[in-house]
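Visitor: Just to be clear, the model below is a prediction. Sequence and coordinates:
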Amino acid sequence: MARQRKRIGPYQLIEEVGTGGMGVVWRAVHTVLQREVAIKELVGSSAQDKESLERFRREGMALAQLRHESVVGIHDLFPSSTRLYMVLEYVDGPTLASLLKEAPLPWDVVATIGARVAAALEHAHHHKLIHRDVKPANVMLSKAGEVKLTDFGIARDQILGDLTKTGYAVGTPSYMPPEVLTGERADARSDIYSLGVTLYECASGRNPFAEHDSSKIFGAILASKFPRLGKVKRGLPRRFRAIVERCMRADARKRYATAADLRRDFERLLADSGARANHRQRLVGFLRSRGRLSETEALTCLNAAELLQTVSAELVAPASPFARAAASLAAALVGGGAGWWLAQRPDLWERLLP
């Protein structure tokens, strides 16, 4: 909860939703537009530290270059009193880090998320931005089933360069690619490596370097010493494992050359596996199955056509109960009563969830 309810410019703070060593994030509302936003501010010594302030400004500048459905958008960056505030799109869902505290994610959900984050990186790389801190805590799922890449605080502009001399002056050790640890500059393939580690963790429930203490993590990364994904988590499709582990190759030349190549491989895998639902449908269903959405919220996120597609994807035989249910649903959809109809059939709703 918020330490105290206060206003910052035209924004009324509602509650504190995140905190870290350098800053805090608030859920807030614009008092005139009545739009929910997230407000990020530096706290403690970071609020006065020149390098922290410059990095904060650079994050705002980086986000201002981007406009993509899988990148958290920025609305404003402004000073008030002695503080600098960043106004961001508010994402009303969990981070992957939060979801991983409960259990690993289904492989097709991981592939879906991987495709969307790869698309976000593809967009950022097109604008000459390297994220440099892709990890579960920086990927969020909205209640509407959208994937959002957050925290460009240490992003590097390939044109403007770094704030410091080292490529990864700050970041999260267990997600750093080998080339950065040896002093080379980060490029698009470095983000792909970090995404691979993130997806490995999402699918298996453990970081590939978790068994190493902090003093040995760098050595394990440089030597590419981690358990193969298939040994950590049984039942994962071979193609899925191959995609994730290709991202994590120690030699950057053996990884995907671009985020676009990675995105296309995930999309082909999902299509070949028979996935018919779009990414929003699949992720809304997943969030509902994890108890992160109520039935009402889930139904609000899916329109009539998407609901029908979701039911059709579950059919196991033309004469099955699912087929008869789908026919009933189709009739209800034509009548415009999709939400009401499913609300009266909780038994069917449960059968539609993954």
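Guide: Arrived safely.
Visitor: contacts, neighbours, all on C-alpha from now
Guide: OK.
Visitor: can you tell me which residues contact V147?
Guide: Contacts for V147 (Cα atoms under 8 Å, 6 or more residues apart in numbering) come out as 69-71, 113, 116-117, 139-141.
Visitor: let's see it at 6 Å
Guide: By Cα atoms under 6 Å, 6 or more residues apart in numbering, the contact list for V147 reads 70, 140-141.
Visitor: Which one of those residues is nearest to T172?
Guide: The shortest gap between T172 and any of the contacts of V147 belongs to M140, at 17.3 Å (Cα to Cα).
Visitor: how about that closest one, secondary structure?
Guide: strand (DSSP: H, G, I helix; E, B strand; the rest coil).
Visitor: how many other residues sit next to V37?
Guide: Using other Cα atoms under 10 Å, V37 has 22 other residues around it.
Visitor: do F240 as well
Guide: The burial count for F240: 21, using other Cα under 10 Å.
Visitor: Okay, and it sits in which element?
Guide: helix 238-247 (DSSP states H and E).
Visitor: ditto for L66
Guide: Here L66 is assigned to no helix or strand, by DSSP H and E.
Visitor: any idea how far it lies from V37?
Guide: 18 Å (Cα to Cα, to the nearest Å).
Visitor: again, but for N278
Guide: Taking Cα to Cα, one finds N278 at 26 Å from V37.
Visitor: ditto for V334
Guide: Counting by Cα to Cα - V334 and V37 are separated by 36 Å.
Visitor: got it, and H127?
Guide: From H127 to V37 the distance is 25 Å (Cα to Cα).
Visitor: now do R239
Guide: R239 is 39 Å from V37, by Cα to Cα.
Visitor: Ok, L287 next?
Guide: Distance, L287 to V37, by Cα to Cα: 22 Å.
Visitor: S215 belongs to a helix?
Guide: Yes - residue state for S215 (three-state DSSP) corresponds to a helix.
Visitor: picking that back up, can you name every helix or strand that the helix holding F240 contacts?
Guide: helix 188-204 (3 or more Cα pairs under 6 Å, 6 or more residues apart in numbering; DSSP states H and E).
Visitor: Mind giving me the packing neighbours of the helix it packs on?
Guide: helix 238-247.
Visitor: Now do the helix it packs on and helix 188-204, the angle between them.
Guide: Here helix 238-247 runs at an angle of 140 degrees relative to helix 188-204 (axes from the mean of the first three to the mean of the last three Cα atoms, to 10 degrees).
Visitor: would you list every one of the helices in the stretch 51-200 of the chain?
Guide: 96-100, 107-126, 178-181, 188-204 (DSSP state H, counting those that start in this stretch).
Visitor: another one to put next to it:
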Amino acid sequence: MISERAVVDGRFELLEPLGSGGMGTVWRAYDLALHREVALKEVRAETDGAGSPGVHRERVLREARALARIGHPNVVAIHHIVDSSEVAHPWIVMELVRGQSLADHLMGGPMQPSQVAHLGRGILAALRAAHQVGVLHRDIKPANVLLREDGSPVLTDFGIAALNDMTGLTSTGSVVGSLDYVAPERLSGQEGHTASDLWSLGLLLYFAVEGFHPMRRESTVATLAAVIRGEVPPPQRAGVLTAVLTALLVPDPDRRPSAEQVDLMLAQAVGFAGAPTVFDVPGGGSGAAASGGLGAGSGPGAFGGSGAGNGPGVFGGVGAGTDPGAFGGQGAG
């Protein structure tokens, strides 16, 4: 256990832990060289027999490489990586996003279609930037989207991203990501489709505007069956977003529109509805929140706590949902 006020790499003073998951711990830290607060992701060696510390290290490095490739205002920024013989494991140094997660925001109820359309354009912009440099996110969900104080979305947690020039880190037959947001084709072993991220985006937008997840069931097996069928009930509250959701949420990835077409449809929905450029983020002015989710509802900071507006936090969790998180933790909610 690392004590508070410890300094990593002679530069990053650990201020407080913000949350922990199967992958490790996220800390709020102070950069002694640049005099600013940052987020540090600390890897943790696996102890449950599901993998090895080496695999965890590669996932940390993969996340850093994925983030470094993208460089977009709607994607969380990476500042530095600490990986030397002087530290037991690598650390990723990232921006500390001040706001709250979309998952926490939606605990207050569904959003208006115009707001969701504007939100969707921001997340889609992040995905387009990632796809252009050969990065698939593979875990799009509300817990992995942070809302800055001005309401703009920031896509986080690229720890299970697929890079087109890197081999996979999971065993044959396994699927990474939150089950109820995974595209049907991925469950049949079809990986590498940018359309799979668009399916997950469609489900995120559906949940945001309808107030419930169309694939979530009482058990993992029932959820799995629903995802495989890919049968999404027609939205009832979506209004100007109905056409977008209908186009995205089709089981055949080849029938989904391109990212460019989706952006045009979302832009039309924003314009038609006269959507504001930002929306209120409760608690956003007093701290930073986190994505990831291990027990939403009880604490400040990272991993889905309901106190995200009252204390700073970051991202990097295992995610809200019905399935085990991508990094080995059980999702909540």
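Guide: It's in. Given the structure is predicted, the values throughout are model-derived calculations rather than measurements.
Visitor: where does the TM-score land?
Guide: After superposition, the two chains reach a TM-score (TM-score structural alignment, normalised by the length of structure 2) of 0.78; 279 aligned residues with a Cα RMSD of 2.1 Å.
Visitor: follow-up on the earlier one: R268 of structure 1: which of the contacts of V147 of structure 1 is nearest?
Guide: S70 (19.3 Å).
Visitor: Number of residues surrounding the alignment partner in structure 2 of that closest one?
Guide: If you follow S70 of structure 1 across to structure 2 using TM-score structural alignment, you land on N74. Per other Cα under 10 Å, the neighbour tally for N74 of structure 2 reads 24.
Visitor: Now do the residue nearest to N74 of structure 2 when sequence neighbours are not counted: how many residues are near it, please.
Guide: Residue nearest to N74 of structure 2 in three dimensions, not counting chain neighbours: V154, with 4.4 Å by Cα to Cα, 6 or more residues apart in numbering. As a burial measure, V154 of structure 2 scores 24 neighbours (other Cα under 10 Å).
Visitor: how close does V154 of structure 2 sit to A126 of structure 2?
Guide: For V154 of structure 2, the distance to A126 of structure 2 equals 8 Å [Cα to Cα].
Visitor: List the residues that are in contact with both of these two.
Guide: Common neighbours of V154 of structure 2 and A126 (Cα under 6 Å, 6+ apart) are 74-75.
Visitor: residue contacts, T242 of structure 2?
Guide: By Cα under 6 Å, 6+ apart, T242 of structure 2 has no neighbours at all.
Visitor: Aligned counterpart of the residue nearest to N74 of structure 2 in structure 1, please.
Guide: In structure 1, V154 of structure 2 lands on K148 (TM-score structural alignment).
Visitor: Could you measure from its match over to Y256 of structure 1?
Guide: Distance from K148 of structure 1 to Y256 of structure 1, by Cα to Cα: 22 Å.
Visitor: thought G93 of structure 1 was touching A144?
Guide: No - G93 of structure 1 is beyond contact range of A144, at 8.7 Å (criterion: Cα atoms under 6 Å).
Visitor: report the longest strand in structure 2, please.
Guide: strand 12-21 (DSSP state E).
Visitor: Mind listing what's buried along that strand?
Guide: Residues 12-21 are the ones in strand 12-21 of structure 2 that count as buried (16 or more other Cα atoms under 10 Å).
Visitor: and what of stretch 94-108 of structure 1?
Guide: Applying 16+ other Cα under 10 Å to stretch 94-108 of structure 1 flags 94-97, 99-100, 104-105, 107-108 as buried.
Visitor: which among the residues you listed gets closest to E54 of structure 1?
Guide: Nearest to E54 of structure 1 among the buried residues of stretch 94-108 of structure 1, with distances taken as Cα to Cα, is T95, at 26.1 Å.
Visitor: Is it correct that the residue nearest to N74 of structure 2 is in contact with L146?
Guide: Yes - using Cα under 6 Å, V154 of structure 2 is in contact with L146, at 5.0 Å.
Visitor: how about the strands of structure 1, start to end?
Guide: Using DSSP E, strands in structure 1 cover 7-8, 11-19, 23-30, 36-42, 74-80, 83-89, 129-130, 139-141, 147-149, 156-157.
Visitor: List the contacts of the last one.
Guide: In this case it means strand 156-157 of structure 1. By Cα under 6 Å, 6+ apart, strand 156-157 of structure 1 touches 128-130, 162.
Visitor: and the angle from the helix holding F240 of structure 1 to helix 107-126?
Guide: Angle, helix 238-247 of structure 1 to helix 107-126, by the same axes, to 10 degrees: 30 degrees.
Visitor: The aligned partner of D187 of structure 1 in structure 2 and M166 of structure 2, how far apart?
Guide: When structure 2 is aligned by TM-score structural alignment, D187 of structure 1 is paired with H193. The gap separating H193 of structure 2 from M166 of structure 2 is 15 Å, by Cα to Cα.
Visitor: Which of the two has more residues huddled nearby?
Guide: A side-by-side neighbour count of H193 of structure 2 and M166, using other Cα under 10 Å, places H193 first with 16 against 8.
Visitor: Look up how far L201 of structure 2 lies from that one.
Guide: 13 Å.
Visitor: again, but for H56 of structure 2
Guide: Distance from H56 of structure 2 to L201 of structure 2, counting by Cα to Cα: 26 Å.
Visitor: and what of G271 of structure 2?
Guide: 20 Å.
Visitor: Also T156 of structure 2?
Guide: T156 of structure 2 is 14 Å from L201 of structure 2, where distance means Cα to Cα.
Visitor: what residue of structure 1 matches up with K141 of structure 2?
Guide: Aligned against structure 1 - with TM-score structural alignment as the criterion - K141 of structure 2 pairs with K135.
Visitor: any idea how far R156 of structure 1 is from that match?
Guide: 16 Å.
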